[in-house]
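**Student:** Got a predicted model here, sequence first, then my questions.
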Amino acid sequence: MAKFLKWVEAGPDELLEDVAVRTLDSRLQPVMHYVPLAAKHPERDIEHVHQMRVWARRAKAAMSLYEELLPKRRRKWINAQLQAIRRAANDARDDDVFLQRLAGDAEHAAAARPLLDAVRHHRQEAQRPIVKLWKDLFELGRFPRRCAKLLRKVGLRGAAADAGPIAFRPWAENRIQPLLDAFFAAAEADLSDLGAMHRFRIAGKKLRYAIELLAPAFGESLRTQAYPALQDLQDRLGQINDLAAAQSCLKRWLEQAEGSQQTAYLQQMLDQEQQRLEAQRSECLAWWNARRKKELRHLLASQGLTAAHP
C-alpha cells in the first residue's frame, strides 16, 4: 500500500502561497490514489475504501483551512466532490467492518452464515456508488485536472494580495486560534451527554487536522508532545463513536432480520455493543480529567497557542 504522510513539511518563514500549494497537493494526491483502487479492486484490501474516506476528510480540512486563498467556484466544486467521495464510502466501509466481525465469529457460525450472505450482497450494492463516482470523476481524469487547475490558482486575493507577501507562521497562528478556542470551549460542556461528547470529538478532530497542516510553523514539541496527547484523546473518543456507529448498523440489520435465530443473534450483538459503549464512555470520562486538560493546555501554550476559553 502506498505511503502518504499526514505531516506537511514547510518552514515558518516560507511564503504562505507556496506552503498552501504543497499542502493541498499532499491531501488531494492520496484521494486520487485510493478512489480508483476502491472502485476497481475492493477485494484486494478493505483499507482502500477506508483510506479513500480518511483522505477525503483530510483534503476537505485542508481546503477549509486555505479557503481564503482559493477561487470560489473551483473550491466549491472540489469540496462537493470530496463530500461525495466520503458519502460513497460510508456504507461500503460499514459493511466491510461488519463482514470482518461476522466472519470471525466462529462461536455463532450457524446464526452468522445467512447474515453473512445478506451483508455480502449489501456490500456489492454499496460498491455501485463508488464505481459510479470513479467513472464520473476519475476514469477520464476530470477530478485530477480540476485539482491541477485549482492549485495553479492558489494565492492571496483582494486587499490581502495588495498588502504584500505573507509568511506562513503569522498566518498559521491566526488560523489555528479559533479551532483551539472551539476545542476548549467544547471541553467545558457536560461530556456525559452523547451529543456534547460528539461535538467535542468533532472540535478535536478539526484541531488535530489543523495541527497536522500547520505544525511546521511552530516548534517541534507541537508535533512530538501536544499532538500525541490530543491524538490519544481523539482515539478514545473515536472508539466511542465507532461503537455508536456499530449500534446504528446493527439496528438497521435487526429491522430486516429473518427468523428468530437471526433476530436473537443480532439482539445479542446489539446488547453487547451497548455495554461496551457505556463502559468506554465511563472510562473516557474518567481519563479526561482536569489534570489531563491542564497538561494539554500547557503543551499547547508552550508553542504560543493559548485558548481564549478559561
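**Tutor:** Looks like it arrived, so ask away.

**Student:** Only C-alpha atoms from now on, for both contacts and neighbour counts.
**Tutor:** Will do.

**Student:** longest helix of the protein?
**Tutor:** For the chain, the helix with the greatest residue count under DSSP state H is helix 72-103.

**Student:** Which neighbouring elements make contact with it?
**Tutor:** Other elements packing on helix 72-103 under the criterion 3 or more CA pairs under 8 Å, 6 or more residues apart in numbering; DSSP states H and E are helix 47-65, helix 109-137, helix 142-152.

**Student:** before we go on, here's another structure to hold up against the first:
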Amino acid sequence: MKDDTRTALPHDGNAQAHFSHYAAPLIDNALACAAALRADPDAEVLHKLRVSLRRLRTLLWAYRPLLDEQFDNQQRALFKFYASAAGKTRDWDILIGLLDESEDAQAQPRDAMRAARSRSLDSSRETLEQADVKGALRDTLKEANRELNTAHERTPLPKFARKRLGAAQKSMAKRMKRAARAKRSDYASYHEVRKAGKKLRYLTEFFEPMLARKQLKAIKPLKKLQKRFGALNDVVASEQLLRDNPTLFADDAAAGHALDALAKERKRRMRAAAKLL
C-alpha cells in the first residue's frame, strides 16, 4: 500500500480553499488502511493508519486559527483516540524486539508476549471497526470545508504557511531549550521535543511547494531527530507496557530483570538523543 500522502499544491490561492488538497489524500489513505485491516490483520497496516491520523491532527493544528476551536479540539482528540488504538499492537512488537536483543533473550516469555500481542491486535481492529472511522473522517472533512469556505476573510496560502511553520519552529526551539536544561532522567521534556519535531516535519512537508531551498534542508535533520527520539520513546513505552503486564513473567525477579535491561537501554538512548539538543 502506498504511504505517500503528500500532494503538490499551487503557490497562489488562499488557505481556506486549499484545505481539502491537504486533507483529502490523508483521509483517502486512512480509509484505505481501515479497509485493508478488515481483510488483513497486519500490524503494518495499523501503523500506516496511525501515521495518516497523526498527519491529520497536525493539519488541524495548522488550520486551528481558521477553524472553530471546539470543533478543532474535538476532532484532534478523536484522531488521537484512533491513533492510540491503532498503535497498541506495534507497541508489543517493539517490546518483543527489544527483549529479543537483550543479553538474556532466551529467558524472555515469548509465547506469553505473542499471545498478548494477538489479543491487542484483535482489540485494535474491534475498536476501530466499532468507532466508524470512515464516517468520522468524512464528517471532519465536510465540516471543516463548510467552516472554511463560508468564512468572510480569505488568508493568502503562502502567508498562512509561513506563519504556521514559524509558530511550529518557535515551539520546537522552546522545547529543545527546555529539554537541554532538564535532568537526564526527565523523559517528559524529551517527549515534548519529539512531538514538536514531528509536527514541524509534517508541516514542512505539507507546505513544501512554498518553501525556500534553505527551509527544505531542515527536513533531513528533523528526520534524524525523529529517529533518535523515536528510538528513545520506544524503550520508554516498552517499560510501561511491561509494568502494565507483570503476569507475563513467571515471577517478580524475572520481570525485574527484564525491566533492568530496558532501563539500561533507555539511558543509552537518552544520551544519544541529548547529543541532538
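**Tutor:** Sure thing, it's come through. Since the structure is predicted, the reported quantities are computational estimates derived from the model, not experimental observations.

**Student:** circling back: now the angle between helix 47-65 and the longest helix of structure 1, please.
**Tutor:** 150 degrees (axes from the mean of the first three to the mean of the last three CA atoms, to 10 degrees).

**Student:** Next one: the closest residue to S238 of structure 2 other than its chain neighbours from N245 of structure 2, what distance?
**Tutor:** Closest residue in space to S238 of structure 2, ignoring its immediate chain neighbours: L95 at 5.0 Å, by CA to CA, 6 or more residues apart in numbering. Look at L95 of structure 2 and N245 of structure 2: by CA to CA, to the nearest Å, they are 12 Å apart.

**Student:** more neighbours, those two?
**Tutor:** Using other CA atoms under 10 Å, the more surrounded residue of L95 of structure 2 and N245 is L95, with 23 against 12.

**Student:** Need the counterpart of T204 of structure 2 in structure 1.
**Tutor:** When structure 1 is aligned by TM-score structural alignment, T204 of structure 2 is paired with I211.

**Student:** separation between its match and Q280 of structure 1?
**Tutor:** 26 Å.

**Student:** In terms of neighbours, single out the busier of those two.
**Tutor:** Here I211 of structure 1 and Q280 are compared on neighbour count by other CA under 10 Å; more neighbours surround I211, at 24 against 17.

**Student:** Could you give the number of residues near L31 of structure 2?
**Tutor:** Neighbours of L31 of structure 2 using other CA under 10 Å come to 19.

**Student:** Check K72 of structure 1 too.
**Tutor:** When neighbours are defined as other CA under 10 Å, K72 of structure 1 has 11 of them.

**Student:** Relative to K3 of structure 1, how far out is it?
**Tutor:** 31 Å.

**Student:** Surely R228 of structure 2 touches A272?
**Tutor:** Yes: applying CA atoms under 8 Å as the test, R228 of structure 2 and A272 come out as touching, 7.2 Å apart.

**Student:** For these two, indicate the residue with more neighbours.
**Tutor:** Shown here are R228 of structure 2 and A272; by other CA under 10 Å, R228 has more neighbours (20 against 15).

**Student:** nearest spatial neighbour of S84 of structure 2, skipping sequence neighbours?
**Tutor:** R50 (7.7 Å).

**Student:** list the contacts for that neighbour?
**Tutor:** 82-84, 86-87 (CA atoms under 8 Å, 6 or more residues apart in numbering).

**Student:** of all those, which two lie farthest apart?
**Tutor:** Within the contacts of R50 of structure 2, two members stand farthest from each other by CA to CA: Y82 and G87, at 8.7 Å.

**Student:** So the spatially most central residue of structure 2 versus W61 of structure 2, what's the distance?
**Tutor:** The centre of structure 2 sits closest to R54, judged by CA atoms, centre = their mean, with a distance of 4.7 Å. Distance from R54 of structure 2 to W61 of structure 2, counting by CA to CA: 11 Å.

**Student:** Quick check, V31 of structure 1 in contact with K60.
**Tutor:** No: if you go by CA under 8 Å, V31 of structure 1 and K60 don't touch, sitting 10.5 Å apart.

**Student:** Which one's more surrounded, those two?
**Tutor:** Each of V31 of structure 1 and K60 has its neighbours counted (other CA under 10 Å); V31 has more, 23 against 20.
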